[in-house]
Structures are given as structure tokens and as C-alpha cells.
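In: coordinates only, no sequence provided:
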């Protein structure tokens, strides 16, 4: 099918969605590089200033599904404008924070705005561009996500050094005002009928508490087992509440659609492995290969940069060949990259590390474009907000789980990564990416499992058919 050209209005609408993905992605990592500076500014310990990052991530993780469902009922464009407003105002409050407690609280509110932006951006693609350009649009949004995450530490360090820590938050104010104007002017207005959906308050409360318990279990030491039990019980209560709710937050029948449930599971597995590269990489590069701190940062930026640059070309491949063909290919590439790292001889030096990381990053860009396009193309109009939010939730849970679980594998293999000799660090790299190879092999098998559902055209990314979702 030929690709329709984008009108000027569609281009600006897509620009607004790209900004809506870039801004919260940038703030996911922009404060990390400046934690020592913030600790000195507020006379706080490292453990205390870590909550500047954790408050933001926890707010996104716990609220993203709820705001996605709210967007389906309240109006996605309208709620996106509110989210941009919350994010921008909270950023200003962060910059004006008189103390650490104020800053952490403002970051949590900023996380609410970010959750709205993350949840609704993908859901609005179908309203912004023609179906034949959906893959390219998803690729662009994947590029913006990777660009924001990779640019955050370096931009944050530069601004803190030359301008001051407040500048990393003030940066969002003009960007937010510009983005709000673009959304208001160019995104299509919400359908009036979509505003008549009731909201599941009990389900929202239970889900928020359940996800908060799980996220804290992955980030707090000493209470992991207790919090995991709380989250497990909460999941059971949530299922019970949703089966009796008049207007459930998440229709449990969604998960009966193998396409959606497998896409979410693949997202969780892939992002867990991608987090592994950020957990293990710094130790291997510094203690294993003996690189300086500046070189470590430069090498670590290669993966996210390649993922950013590969997003748009990957989206074009999806538009041409279809999402279902591209997902297994992307996962096979990740299996190959992880396998190379699992067998990597340290004697081959830095080039031998960069090569498999390049394969992993390019494959990840293709996976994001294909998986996101395939998932959103098969979801009914009134469920796109919650489906997009579930995709964001799976990504965040994968990042949290990857940091905790794969970090534990690496720590177990090296005894103590901060003091282990180079040979033991290399052994830890091999063990950790051996596990990662197994996870990607499992993901590849899942992606190749036949899905018995409605018949569909070959290019499923551009011709969505009606699903069985009720």
C-alpha cells in the first residue's frame, strides 16, 4: 500500500506528540548525573537524594494505567493538555524548591504529568497521522524516547555545571508552553461521546497500591519479601474488584487477546534486558577494561544513541513489511547480541564490547517500532488509552525488574562489583548476559507462537482489523 503524504497539520500534530514523548523521557534521567551536586546543595545523603529520581519513576509506574483509562473516558487530547500543564507547573516548582522535601514532592507531581504524557502519546498516533504512516510515527516516538533518556545525563551535567541545578527543571517550562500550544492547535478534538465513561475509583486505588508495593520491593533493601507479598495479594484483590466493577479500570478480557498479552510480556522481557546493559556496562568498562569515567559515559551513550537514530528507519521497515514479521527479526538480533556478550573474551578489548551493543541497540529500535505498532493497530478506539498505558507500565516494570533482578545476578557472580578484580567482572558479564540470552530466546519463542485470532492482512501495522476486545 502506498504511503500517504503528511499534511502540514499532521506534521505539527506529530511534532507535538514527539515533544510529549521527549520531555518526560528527558526527565527520567536528567537528574541522575547531578545527584552529587543536589546532595551538596541540600546537605543530604546519597540515599536521600536518590528519592529525587525514585519519586518520579514511582509516580509514573503507579499512575500510568489509571490516567490511560481516564483518557479513554475524559478525552485524550483534553487530558494530554492537562498532563502537559501539570508537568510544566511541577517543573517550575522543582526549580523553586526551598528544600529537599519540597523537591521530592514536586518531582512526584511531575511524575503524574509524565504518566499522562506517556500513557496518551501512543494512543493519539492514530488520530494524528494516516494509517499507512503509523509505523514511521511509532519509530519517531521511539527515537524521542531513546533520545531523551540518552541525552538526560549529559545535558543535566552540562546545565548543572554552567548554569545551576535549577536549570534542569526550568528547561521544561518553555518546552511545555510550546508543546501545549501545538497540541491545542493541531491535534484533532476529542469525540464528545468519549466523555461519558464512568471511572473505576476502587480499582484505581488497589492498582496504585499494588504497583507501589512492587516498585518499592525492587528499590528498597530489607523489605523486599514483605512488599512482594503485599503486591501479590494486591494483584488478587485487583482482579476480584475488576470482575465486579460496573466500569472496570482494565477490562480483564483484554488479556484474553493473545496479541496484546504477548506484546506486553515481550516489552517487559526486552526492557529488562536493556536495563542490564546499563547495570553491568559501567562496571565492565571501568573495572574490567580500565576506562576513565568520561570514556565510560561516552561508550554507554552509544547504545541509546543508536536506538534513537534507528527509530525512524525501523518504523519505515515496519510500514513496508508489517509488524508481525519484524518483531521476531528484532528479537533474533537481541539474542545474537546478548550471546556475543555472554561469550566475550576480555582480551579483545573495547571494540568487541561495542559491536554486540550496536546489534542490541539497533534490534531494540526495530522491536519498539514493530511491537508498538502491532499492538496499537489491533486495539479498538475506546481502549487505545488503556492499551498504551499498559505498554508503558510493562516498560517501566521491565526497567525496575531488570535493574533489581539482573543486578542481583551480576552481584552474585562477582561477589562485590565495586571491589571485584577484572577477571571476576568479566565472569559476571558472561553469567548475566547468559541469563539475558535465555530471556531473549524465550521472547523469540513467544513471538513465533501462532496466534489464533481474526484473519488479518499481511501488513498488520497499517490495516487494523476489529479485535475480539469487548
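Out: Everything's here; your move. All values reported here derive from a predicted model rather than from experimental measurement.

In: when you work out contacts or count neighbours from here on, use the C-alpha atoms and nothing else.
Out: Noted.

In: quick check, distance from the helix or strand residue 68 falls within to the centre of its chain.
Out: Here residue 68 sits within helix 46-74, counting by DSSP states H and E. Put simply, helix 46-74 sits 12 Å off its chain's centre (Cα atoms, centre = their mean, to the nearest Å).

In: mind checking the SS state of residue 250?
Out: Using DSSP: H, G, I helix; E, B strand; the rest coil, the structure places residue 250 in coil.

In: you'd agree it is up against residue 386?
Out: Yes: between residue 250 and residue 386 a contact is recorded at 7.2 Å, counting by Cα atoms under 8 Å.

In: more crowded one of those two?
Out: Shown here are residue 250 and residue 386; by other Cα atoms under 10 Å, residue 386 has more neighbours (27 against 24).

In: now that one: how far from residue 23?
Out: 21 Å (Cα to Cα, to the nearest Å).

In: below is an additional structure, to be compared with the one above:
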């Protein structure tokens, strides 16, 4: 049994760990135009800098979730923090865009270890009555990381260099490591005695890699070939997991648990609809409106503070009332914001675009805590690591899909042409198309979320 002080310190360390990746993602988002200028890259290559992170995190989340169940969540959480340290140093010293993309992929692998264990650790050390609030606090820390990343990205890029961004998280990671080692005794290995399914790990990671690379390179023939190979790997993975004694993902967890399956589906669809908007707005502010990195980062900071301030409140609402109602209210906010942004153009005042973005991110604050609480609550304790890894995989797959759609749109509108001031009308055209696609996806997430709540007995 973990003491009350130990629970508080665990929450603090997990919150710190959960803030690191968002900090680097947000800071780099603001700095993306400057990075593109330094490395002279086209929009498609530039988009792979954030996409590589989400791709790696999505690939390794489920395997690391199962590995954490077997060998210990505390151990894997600490290894993930160490990977953050090394990959951040590589990114800070990257001489080319290719090295930076590789470093971000490495960071994504470390993030997978953190994401696969953070919610599960909280679920294990905290009582059920505090779970929603704790998850809300942890998600708030993630959004706080985004907010600080936007601030640091703008200021450091304007006054110094984007490379310093990757040095800022190092002491935070060291602090989180120290807190966990000092205040969380023992280990949390709920499925000890079993072995990780190595063939299943290879098939699952290969599936995600091939599908996402295929999506991002459509409509080229190699994209279609990668997709076909990815679906073949998926079929082999399903066959393997239904026959092995110790699968990395027990498919019965989904086939026999409708609330869990639907909630994960809602996370995937909603995240695909909402995530890339922040990336697009960084480009919009700096290429269309002509703002410098400092001002662009300040605006994105303000919208992130809205989310961080609301997400804890949303967690408490989900504890006291209907989690499904809270999540659907968040989706409605996002749908409204995307409806406005679908008509973004030269005539739209920047204030209207910013207000629509604020509505979108506020919706995210209300969507995440209740849906995540539903996922953890629907899983058995021995499968907390896998359940946490699964929902985070859906979130990161959604992010990757969102960025893959963006890459396809940029390839269509820009080709190998660099984004520059004279191409601002082309950027606005691509944003209109993208926001309309995201609007359709956000609307589609509404019935899935409702059905997840109804299956679990919490629909409004």
C-alpha cells in the first residue's frame, strides 16, 4: 500500500513526465518555420518532424504497455525518462533535418514508455474515487507542457535558437526520476511470470509503420503498396494474437468489452479530427499573418492555457455526473470551432480564427478525462498497463493520422515547393480542405462516444 504522501509524489512525478513530450512537441511546432528555413526543407519533409514522434509513440505503446505489465511499470517509466534525456540531446545537436527526424522518432519511443505507464501507475496507487480527478490533473499537466512549450518555443526561437528547446526538459526529467526512485518503493508488475510475445511485437509495430507511411504517401503507388502490406501484417498480427498464450494485446479485451472498444474508437476518431489544427495555426500565424515566432507562440500559449484550466474541472465533472455527457459536450465545442475554420480565408479576421481555435481546444479539455476514465475503469487491474497503452495508442494513432492527412494535402497543394509568403493563398486553400475533413471526423466521433457511454451504462 502506498502512503498518502507517496500517492501525491507519484502523481507529481507522473505529471512531470507527462509534460515533457508535449513541451517539446509544442515548442518545435512554433519553431517549425525557422527549422524549415535553416534546413531548407519542403512542407512534406517539414511535417515529418512532428509526425516521426507520433509514429514511434504509436508503434511502441501497446508493446511497452504489455512489457510494463510483465517487468514493472515503475521500471519502464524510469527508462522512458532516460530515453527523453538522450534523444533531446541528439535533437539539440542535429546537423540535418534527417537527424532531427530520427531524434524525434527516438523521443517517441521514450514517450511510449511514459504514456504506457503513467495512467496505469495512477490507477494502481490511487483509489477509484480519486481516479477521475487524478487523470484530469495528469492531462492538465500535459496541456501545461504544451502551454509552456509554446511560450518557450516562441521566445527561444525569437531571441536565441530552437535548439535550446531540447535542453530545457533535461532537469525536469531528472527531477521526475529522483521523485519516483525516492517515494515509490517496490515494483508494479501485475503479470509477472509471463513472457512478452516477440513475434506479436514485430507484427504490431510493422503494421502501424506500414499503414501510416502508406497513408502519408498516397496517392503514389508506393503508398498503396505500403498500405496493402500493412493490412497483411495486421491480419497476421490478429491471427498470432488469437493463438498465442501470452499475447501483447489480448483481443478479447476488445471483443468481450464493448465499452472499452467503443471508447478507444472515439479517442482515435476525435484525435484525428482535432490534433493537426495546432500545427496548421503555427504556419497560419507565421506565413499568412506574418507574425514572428514570439507572437505566434504567445497566441498558442493562450489557447493552451484555456485547455489546461478546464481539463481538471472536466475530470471532476466526470467523477460527479455523466462522463459521456461531458465528453459529448467537448466534441460539440470542437465541431463548432471546426465549422468556423472550414471557411478560413483572407477575409476572415484573425480574431475570429483564434476564437474558433480556442473553442476547439476547450472541447479537447472536456473530451479527454471522461473518456480516459471510462477506458481504465472498463479494464481488469491485471491489464491496466495494456488498457492504458491501448488508449494512448489510439490517441497517438489519431495524431499520426491527422498529420498524415496534412502531409497528403501539402503534397497535393505544394509538391516540393517551400512554403513562403507568396504561397500564403495556397496554404489557406489547403487549410480549408483540411478543416472540412476534420469537421466530418469530429461529427463522426459523436455517435461512437454516445454508444460507448450507453454500453457502459453512463450515457446521458
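Out: Received, thanks. What you see is a predicted model; the values in this text were computed from it and never measured.

In: quick one: TM-score?
Out: Overlay of the two chains. TM-score (TM-score structural alignment, normalised by the length of structure 2): 0.84; 449 aligned residues with a Cα RMSD of 3.6 Å.

In: about what we covered before: intersection of neighbour lists for residue 250 and residue 386 of structure 1?
Out: residue 69 (Cα atoms under 8 Å, 6 or more residues apart in numbering).

In: got a list of what the spatially most central residue of structure 1 touches?
Out: Of all residues in structure 1, the one closest to the mean position by Cα atoms, centre = their mean is residue 395, 4.4 Å from it. Counting by Cα under 8 Å, 6+ apart, residue 395 of structure 1 touches 267, 268, 271.

In: who are the packing partners of the helix holding residue 68 of structure 1?
Out: If contacts are counted by 3 or more Cα pairs under 8 Å, 6 or more residues apart in numbering; DSSP states H and E, helix 46-74 of structure 1 sits against helix 8-29, helix 35-41, helix 100-121, helix 201-219, helix 384-401.

In: distance to residue 70 of structure 1 added to those, as a markdown table?
Out: Shown next, in a markdown table, are the helices and strands packed on helix 46-74 of structure 1 (distance: least, Cα to Cα, whole Å):
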| stretch | distance to residue 70 of structure 1 |
| --- | --- |
| helix 8-29 | 18 |
| helix 35-41 | 34 |
| helix 100-121 | 9 |
| helix 201-219 | 10 |
| helix 384-401 | 8 |
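
In: where's residue 273 of structure 2 relative to residue 99 of structure 2, distance?
Out: Counting by Cα to Cα - residue 273 of structure 2 and residue 99 of structure 2 are separated by 29 Å.

In: take the contacts of residue 395 of structure 1 and keep only those in helices.
Out: Counting by DSSP state H, these place 267, 268, 271 in helices.

In: does residue 377 of structure 1 touch residue 456 like I think?
Out: No: using Cα under 8 Å, residue 377 of structure 1 makes no contact with residue 456, being 11.1 Å away.

In: more neighbours: those two, which one.
Out: residue 377 (25 against 12).

In: for residue 384 of structure 1, see how far away that one is.
Out: 9 Å.

In: what's the neighbour count on residue 184 of structure 2?
Out: 18.

In: what does residue 258 of structure 1 give?
Out: Neighbour tally, residue 258 of structure 1, other Cα under 10 Å: 15.

In: next: residue 426 of structure 2.
Out: Using other Cα under 10 Å: residue 426 of structure 2 sits among 15 other residues.

In: in contact with it, which residues?
Out: Contact analysis of residue 426 of structure 2 by Cα under 8 Å, 6+ apart lists 413, 414.

In: also residue 411 of structure 2?
Out: So residue 411 of structure 2 contacts 43, 44 (Cα under 8 Å, 6+ apart).

In: of all the helices and strands packed on helix 46-74 of structure 1, which lies closest to residue 440 of structure 1?
Out: In terms of Cα to Cα, the element of these nearest to residue 440 of structure 1 is helix 384-401, at 13.1 Å.

In: so the closest one versus helix 100-121, what angle?
Out: 130 degrees (axes from the mean of the first three to the mean of the last three Cα atoms, to 10 degrees).

In: and helix 384-401 of structure 1, how far from structure 2 on average?
Out: Following the fit onto structure 2, the mean deviation recorded for helix 384-401 of structure 1 is 1.4 Å by mean Cα distance after the TM-score superposition for structure 1.

In: how far does stretch 116-133 of structure 1 sit from its chain's centre?
Out: That offset, for stretch 116-133 of structure 1, works out to 16 Å (Cα atoms, centre = their mean).

In: that one corresponds to what range in structure 2?
Out: Stretch 116-133 of structure 1 corresponds to residues 113-130 in structure 2, going by TM-score structural alignment.

In: and that stretch, what's buried?
Out: Residues of stretch 113-130 of structure 2 classed as buried: 113-126 (neighbour count, 16 or more other Cα atoms under 10 Å).

In: of those, which pair is most distant in space?
Out: Longest span within these, Cα to Cα: 113 and 126, 20.2 Å.

In: re the thing from before, what's downstream of the helix holding residue 68 of structure 1, the next helix or strand?
Out: helix 76-95.

In: tilt between that next one and helix 46-74?
Out: Using the same axes, to 10 degrees: helix 76-95 of structure 1 against helix 46-74 is 160 degrees.

In: mean deviation, helix 76-95 of structure 1 versus structure 2?
Out: Helix 76-95 of structure 1 sits 2.6 Å off on average (mean Cα distance after the TM-score superposition for structure 1).

In: and what of stretch 427-441 of structure 1?
Out: Relative to structure 2, stretch 427-441 of structure 1 is 3.9 Å off (mean Cα distance after the TM-score superposition for structure 1).

In: what does that stretch rub up against?
Out: 269-270, 273, 276, 280, 284, 331-332, 334-336, 338-339, 341-344, 406, 409-411, 413-414.

In: mind listing what's buried along it?
Out: Buried, per 16+ other Cα under 10 Å, within stretch 427-441 of structure 1: 427-437, 439-441.

In: over to stretch 319-333 of structure 1?
Out: Applying 16+ other Cα under 10 Å to stretch 319-333 of structure 1 flags 319-320, 322-333 as buried.

In: I would like the residues contacting that stretch, please.
Out: Residues contacting stretch 319-333 of structure 1 (Cα under 8 Å, 6+ apart): 132-136, 317-318, 359-360, 363-364, 366-367, 369-371, 373-374, 440-441, 443-444, 447-448, 458-462.

In: hmm, try it at 7 Å
Out: Applying Cα atoms under 7 Å, 6 or more residues apart in numbering, the contact partners of stretch 319-333 of structure 1 are 132-133, 135-136, 318, 359-360, 363-364, 366-367, 370-371, 373-374, 440, 444, 447-448, 458-462.
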